[in-house]
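sharing a sequence plus its predicted fold:
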Amino acid sequence: MDSRLRIRDMTFADCRRVSEIRVGGWRTAYRGLVPQSYLDTLDVDADAEEHRARLLRGDGGAVDLVAERGGETVGWAAHGPYREGEVRTGDAELYTLYVTPGLLGSGIGRALLTEAADRCTAAGHPWMHLWVLKDNARARHFYERAGFRADGAEESFEVHGVAVHEFRYTAALPLRS
C-alpha cells in the first residue's frame, strides 16, 4: 500500500469522509472552547449533504483540497478569496483546515496548508488570512510555526448562546518557514 501523502482537489465522492473529518475535528479541537451542547448536535450526514450541495452549485471561488494517504482521505482544507463582509478582496483566505483527529501532528495539516498557500501564490494573492479561535492554542501554534501572525483583528460569533472569540492571522505569500 502506498503510504505517501497526496493532496488533490476534493470530489463529490469525498463529501462523506470530509464531513467525518470536519465533525471529528470540531469535537476534538473545540471541546471546552464551544458549548458541548453544540458539538453534540453536529451531524455527519447533514454536513455531507451541505458539502454536496455547495459543490453542485459552486460558490464563486472556494477551492477544496483533500489529503489522501493509502487511498484514504485523511484531511481537508478550503481556501479562496478573502472576504471583508460580503466583498472579496485581492488577498486569499484559508477558510478551513481539518485533519483526522488521530493523525494530528503527522504533517498532513502542514501539507494541506502549503498546497493552499502555493495555489494562492500562483493565483497572484499577496497575503493569506485565516481566523482561529482565541483559545485554540494548538491551532494558533501551528499557524505561527508556518509563518502566520495575529494582526490585531478580532471578531466574535455566538454558539448556543456563548460568545466565541477569534483572532485573524496573516502571512505574506509565498509562505516562508
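Cool, the structure landed. Residues are numbered from 1 along each chain as shown.

from now on I want contacts and neighbour counts done on CA atoms only, so please keep to that.
Fine.

what segments of the protein are strands?
5-9, 63-69, 72-84, 87-99, 127-133, 149-159, 162-172 (DSSP state E).

number of nearby residues for Thr41?
Thr41 has 9 neighbours, counted by other CA atoms under 10 Å.

what distance do you get for it to Gly85?
Thr41 sits 27 Å away from Gly85, going by CA to CA, to the nearest Å.

another structure for you, compare them:
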Amino acid sequence: MSSTSNFEVRPATVRDAKAIAEIHVSASQAAFKALFPGEKAPAMAIDKSQAYWCDAIEFSEPQVFVALDAGQVVGFVGFDRSRDKGTPPTTGEIWAIFAATSHWGQGVGLALWDAAREGLLEEGCTKVTVWIPLGNERALHFHDLAGFKREMTSIKTVPVGAVKVEEIRLKRDLN
C-alpha cells in the first residue's frame, strides 16, 4: 500500500459528528447489504450515531480523525487502546474506519489508516488490532494490504440486528 494521499486528515471536531454519523450509517448499511443480500439491514439512527461520535470526539475515547476532500468529510477513523480483555497496554485498536461509499477505493481508508497508525505510535502502542466481519471482503482485503494478519482462533459471533455475524480479529505490528 502506498502512503501517498490526496486527502487531508485531521482530528475530528464536534461539528464533524453529523457527517461522521451519516458516513457511519450509510457505509455500514452498504456493507451489510453486500454481506447479506436480500436481508433487511438493521435500522441505524443517524441521531444515535451522531450522539455516540460527538461524545467520542469530546472525550477522546476513542480518538477520532476525519478525512477531507475539498473541505468535505469523506471518512473517519476511531482508534485507541485495545478493548479486548487481557491485551497489554501497548496494543491499540482501530475501533472503526469508514469511508463515504462515493469515495470507496480512492485512498480515503489508507489516509485514515496512516493517521491512526501515527496516533497509536505516539501513544506508545507497538501492535494494533481490528475486528472485521468474516464476509466483508472489501474490509478484509484492505486490512490484508495494510499488513494485518488474521487470528483464526479469535472468531466470535455478534448480533447485528436480527442477523448473527462472525467477526475475526486482525493484528499487526506498528513498526
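Okay, I see it. These numbers come from a predicted model, not from an experiment.

what's the TM-score here?
Superposed pair, TM-score by TM-score structural alignment, normalised by the length of the second structure: 0.87. Supporting alignment: 168 aligned residues with a CA RMSD of 2.0 Å.

generate a markdown table for the strands of the first structure, with distance to Arg22 of the first structure and mean neighbour count as supplementary columns.
Shown next, in a markdown table, are the strands of the first structure (distance: least, CA to CA, whole Å; neighbours: other CA atoms under 10 Å):
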| stretch | distance to Arg22 of the first structure | mean neighbour count |
| --- | --- | --- |
| strand 5-9 | 16 | 16 |
| strand 63-69 | 12 | 21 |
| strand 72-84 | 8 | 21 |
| strand 87-99 | 6 | 20 |
| strand 127-133 | 15 | 21 |
| strand 149-159 | 17 | 13 |
| strand 162-172 | 18 | 18 |
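
so which of the ones you listed is nearest Ala116 of the first structure?
strand 72-84 (6.5 Å; CA to CA).

contacting residues around the residue nearest to Pro42 of the second structure when sequence neighbours are not counted?
Leaving out its chain neighbours, the residue that sits closest to Pro42 of the second structure by CA to CA, 6 or more residues apart in numbering is Gly161, at 4.8 Å. Shown in contact with Gly161 of the second structure (CA atoms under 8 Å, 6 or more residues apart in numbering): Ala41, Pro42, Ala43.

was I right to think Ile108 of the first structure contacts Tyr98?
No - with contacts counted by CA atoms under 8 Å, Ile108 of the first structure stays clear of Tyr98, the gap being 9.1 Å.

find residues that contact each of the two.
Gly75.

and Arg15 of the second structure, how many neighbours?
10.
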